[in-house]
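> fold the following for me, if possible:
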Amino acid sequence: MHADGDGRWGARAWLLLVYAFLYAPILCLVVFSFTAGEITTRLDGVSLRWYAALLDDRELAAAVLLSLRVGALAASAAVVVGTAAAVVLARFAPRFGGFLAGMTTAPMVMPEVVVGLSLVLLFTHPALQPVLGGRGVAAIWAAHTTLCAAYVTVLVRSRLREMDRALEEAALDLGCPPAKVFFVITVPVIAPALVAGWLLAFTLSMDDFVLAAMLSDPGSTTLPVLVFARLHHGLKPEINALATVIVAAVSVAVLVANRVMQRAQSHRRAAMHAALRT
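Model prediction:
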């Protein structure tokens, strides 16, 4: 019993250490966002000065809005493309599943510099530039969709493998069209994977620097590119304020998404139990 207690306390201490390593820098960033001074790493009094400055920084606001727009569009497109690829890999391509899975998930393991260079050559090719529009928002969106679709494919494919196919087969036997089976039965079952894939894709798009830097033009500067550019001139605490707002927004979004998914799962379980009783 004594050994078990020591092991339990050791595991708790290790977990606390890991959480401190992960979240202590974020906590420091939040604290320093309320400084009244000019230095980002020192708390010279408490003030909302930099939050007010954040509202007046039009360049930073434009970069945030662009990143949000590109992130939302890329995440939505990645969910559609990744879900389609996952369905094909899990349902219709058992023989060539390994090869196709490797091709689909290649952007996950391939260096972003290589992916970015290939897309730069594609969008700036003299024959394709008039059609594709060259560098800019569309190019960044295409690059982020390519990268994020691979992650969505992995998440959705793993969920499809765990799904009981008897539900789909029963619906097909009862005369339900395959498209309706997918949207009425399959999509609700894999909904948690779709939500997780969208959130992951959105986060990856918001966080990406390499692809955005290589494919941006003067009118399409995303937030990571702008922060990196300002780093050479010295960051102000308003960046800490912006990061604090983003952390708060992401935390609320994750909590709401988890709550919605838990309610959906509880409703599905209740419906299944009611169906078994009847």
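> only C-alpha atoms for contact and neighbour calcs from this point on.
Will do.
> show me where the stretch 1-150 of the chain has strands.
In the stretch 1-150 of the chain, no strands are found when defined by DSSP state E, counting those that start in this stretch.
> mind jotting down where the helices sit in the stretch 1-150 of the chain?
Taking DSSP state H, counting those that start in this stretch as the test, the helices found in the stretch 1-150 of the chain are 2-32, 49-56, 58-87, 97-104, 106-109, 112-123, 129-132, 137-162.
> highest average neighbour count across those?
Ranked by mean neighbour count, these are led by helix 137-162 with a mean of 23 (mean count of other Cα atoms under 10 Å).
> just the angle between the longest helix anywhere in the chain and helix 2-32, please?
The longest helix of the chain (DSSP state H) is helix 238-277. Per axes from the mean of the first three to the mean of the last three Cα atoms, to 10 degrees, the angle that helix 238-277 makes with helix 2-32 is 130 degrees.
> can you add distance to Ala253 and give the helices of the stretch 1-150 of the chain back as CSV?
Below are those laid out as CSV (distance: least, Cα to Cα, whole Å):
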stretch, distance to Ala253
helix 2-32, 17
helix 49-56, 21
helix 58-87, 13
helix 97-104, 29
helix 106-109, 25
helix 112-123, 28
helix 129-132, 34
helix 137-162, 19
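> so which of those helices gets nearest Phe183?
For the helices of the stretch 1-150 of the chain, distance to Phe183 was read as Cα to Cα. The smallest value, 12.0 Å, belongs to helix 58-87.
> what's that closest one packed up against?
Contacts defined by 3 or more Cα pairs under 8 Å, 6 or more residues apart in numbering; DSSP states H and E place helix 58-87 against helix 49-56, helix 137-162, helix 191-207, helix 223-231.
> can you put the ones you listed in JSON lines and add distance to Ala257?
Formatted as JSON lines, the helices and strands packed on helix 58-87 follow (distance: least, Cα to Cα, whole Å):
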{"stretch": "helix 49-56", "distance to Ala257": "27"}
{"stretch": "helix 137-162", "distance to Ala257": "16"}
{"stretch": "helix 191-207", "distance to Ala257": "8"}
{"stretch": "helix 223-231", "distance to Ala257": "24"}
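> and those: which comes nearest Pro237?
Of all the helices and strands packed on helix 58-87, helix 49-56 sits nearest to Pro237, with 6.2 Å by Cα to Cα.
> and for comparison, fold this next one:
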Amino acid sequence: MRRSKLLYLPFWATYAFLYLPILVLVVMSFNSGESAYSYEGFSLKWYGQLLENERVMAGLVNTLIVAAGSTVIATVLGTLLAVGLARYTRSKTLDAFALMPAVLPDLVIAIGLLLFYGLIQLTLGLYSVIIAHGVFAMAFVAAVVRTRLTNSDTSLEEASRDLGAGPVVTFMKITLPQLLPGIVAGALLAFTLSLDEFVIAFFTIGNVEQTLPIVIYSMIRFGVTPEINALAAILLLVSFTAVIAGQRLTKIGESRAQD
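Have a look, this model is predicted:
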């Protein structure tokens, strides 16, 4: 028993290393003082100042636009990609290429997209980031939806086709409702990934507009303030909520499929 308890030490040490700084950040976001390193009392004033910061609000609006647009692209293309790979192909090579954006370093994707935009002479802006994030998140949506496809009942699709329904009708009436929990979970994951993605956005947005992670990066270059802690705490809450919601929807879909 003593040896088994000692085995938990690396486990808890790893969790403390990962999550203790996040906890400190959240606590310091409620600091009444000007310093980001010494706690002087509880206050919500930094959250109020965020609403008055025009640069932060502009970055937030740009980030929400990019996240919403890229989520739509990633969800539609990722769902179709998952259905195509699971139902119409059995190629491991295609599987590898389809999921490659999920395993490639963000820097490689960012440089590749920047070179591609330059090759086709596309002016950089929010739309270029939306396309880039859509391509990046599409692989994650495809992975989530494909996992849902493995638990779906293919006999219902076969029965639909036997009764005379075409592929489109079968997909809309049978396949899509079964995949809906996985699609929503993938969409939430894509939204979360786009919300706090920095490297790809930094390379593909140009010099006119900025997303919120880029704004935060430019602010912390001159030091961390409680205002930045408050902003990071809000982003943490949004990301945490989206991930938990996605996991819950995936579990609900799996339990319904088993029933």
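> care to give me the TM-score?
For this chain pair, the superposition-based TM-score is 0.87 by TM-score structural alignment, normalised by the length of the second structure; 259 aligned residues with a Cα RMSD of 2.6 Å.
> on that earlier part again, of the helices and strands packed on helix 58-87 of the first structure, which approaches Ile246 of the first structure most closely?
Closest among those, using Cα to Cα: helix 191-207, at 10.4 Å.
> which part of the second structure matches that closest one?
Aligned by TM-score structural alignment, helix 191-207 of the first structure falls on residues 180-196 of the second structure.
> in that stretch, what counts as buried?
Buried positions in stretch 180-196 of the second structure, judged by neighbour count with 16 or more other Cα atoms under 10 Å: 180-196.
> look up how far Val224 of the second structure lies from the corresponding residue of the second structure for Asp44 of the first structure.
Superposed on the second structure with TM-score structural alignment, Asp44 of the first structure falls opposite Glu40. According to Cα to Cα, to the nearest Å, Glu40 of the second structure stands 16 Å off from Val224 of the second structure.
> now swap in Leu7 of the second structure and tell me
Distance from Leu7 of the second structure to Val224 of the second structure, by Cα to Cα: 36 Å.
> repeat for Ile111 of the second structure
For Ile111 of the second structure, the distance to Val224 of the second structure - Cα to Cα - is 29 Å.
> not counting sequence-adjacent ones, nearest residue to Val243 of the second structure?
Leaving aside its chain neighbours, Val243 of the second structure sits nearest to Leu189 (6.4 Å; criterion: Cα to Cα, 6 or more residues apart in numbering).
> correct me if wrong: that neighbour contacts Gly246.
Yes: using Cα atoms under 8 Å, Leu189 of the second structure is in contact with Gly246, at 6.8 Å.
> residue contacts, Tyr117 of the second structure?
Applying Cα atoms under 8 Å, 6 or more residues apart in numbering, one finds that Tyr117 of the second structure lies in contact with Thr123, Leu124.
> which residue in the first structure aligns with it?
That one, Tyr117 of the second structure, aligns with Phe123 by TM-score structural alignment.
> and for Ala102 of the second structure?
Aligned partner of Ala102 of the second structure by TM-score structural alignment: Met108.
> OK, contacts around that match?
By Cα under 8 Å, 6+ apart, the residues touching Met108 of the first structure are Leu147, Ala150, Tyr151.
> if you set the cut-off to 10 Å instead, what comes out?
Gly102, Thr146, Leu147, Cys148, Ala149, Ala150, Tyr151 (Cα atoms under 10 Å, 6 or more residues apart in numbering).
> find the residue closest to Leu44 of the second structure in space, skipping its chain neighbours.
Phe30 (5.7 Å).
> test my guess that Cys176 of the first structure contacts Ala170.
Yes: between Cys176 of the first structure and Ala170 there is a contact under Cα atoms under 10 Å: 9.0 Å.
> these two - which one has more neighbours?
Cys176 (15 against 12; other Cα atoms under 10 Å).
> and of the helices of the stretch 1-150 of the first structure, who's closest to Ser251 of the first structure?
Closest to Ser251 of the first structure of the helices of the stretch 1-150 of the first structure, according to Cα to Cα: helix 2-32, at 12.4 Å.
> can you name every helix or strand that the closest one contacts?
helix 238-277 (3 or more Cα pairs under 10 Å, 6 or more residues apart in numbering; DSSP states H and E).
> buried stuff in the helix it packs on?
Within helix 238-277 of the first structure, the residues that count as buried by 16+ other Cα under 10 Å are Glu238, Ile239, Asn240, Ala241, Leu242, Ala243, Thr244, Ala257, Met261, Ala264, Gln265.
> format those residues as a markdown table; extra columns: distance to Leu17 of the first structure.
Formatted as a markdown table, the buried residues of helix 238-277 of the first structure follow (distance: Cα to Cα, whole Å):
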| residue | distance to Leu17 of the first structure |
| --- | --- |
| Glu238 | 29 |
| Ile239 | 27 |
| Asn240 | 24 |
| Ala241 | 26 |
| Leu242 | 27 |
| Ala243 | 23 |
| Thr244 | 23 |
| Ala257 | 27 |
| Met261 | 30 |
| Ala264 | 34 |
| Gln265 | 33 |
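> OK, contacts around Val109 of the first structure?
Gly102, Leu147, Ala150.
> now Ala249 of the first structure
Ala249 of the first structure neighbours (Cα under 10 Å, 6+ apart): Ala243.
> in the second structure, which residue is most central in space?
What sits nearest the mean C-alpha location of the second structure, by Cα atoms, centre = their mean, is Leu193, with 2.1 Å.
> ok, that one to Leu235 of the second structure distance?
Taken as Cα to Cα, the span from Leu193 of the second structure to Leu235 of the second structure is 11 Å.
> what's the answer for Arg256 of the second structure, then?
32 Å.
> also Ser152 of the second structure?
According to Cα to Cα, Ser152 of the second structure and Leu235 of the second structure sit 34 Å apart.
> same thing with Thr211 of the second structure?
Distance, Thr211 of the second structure to Leu235 of the second structure, by Cα to Cα: 13 Å.
> what's the overlap in contacts for the two?
By Cα under 10 Å, 6+ apart, the residues touching both Thr211 of the second structure and Leu235 are Leu195, Asp196.
> wait, isn't the residue nearest to Val243 of the second structure in contact with Thr71?
Yes: applying Cα under 10 Å, one finds Leu189 of the second structure in contact with Thr71, separated by 8.7 Å.
> list residues touching both of these two?
With Cα under 10 Å, 6+ apart as the test, Leu189 of the second structure and Thr71 both reach Ala137, Val141.
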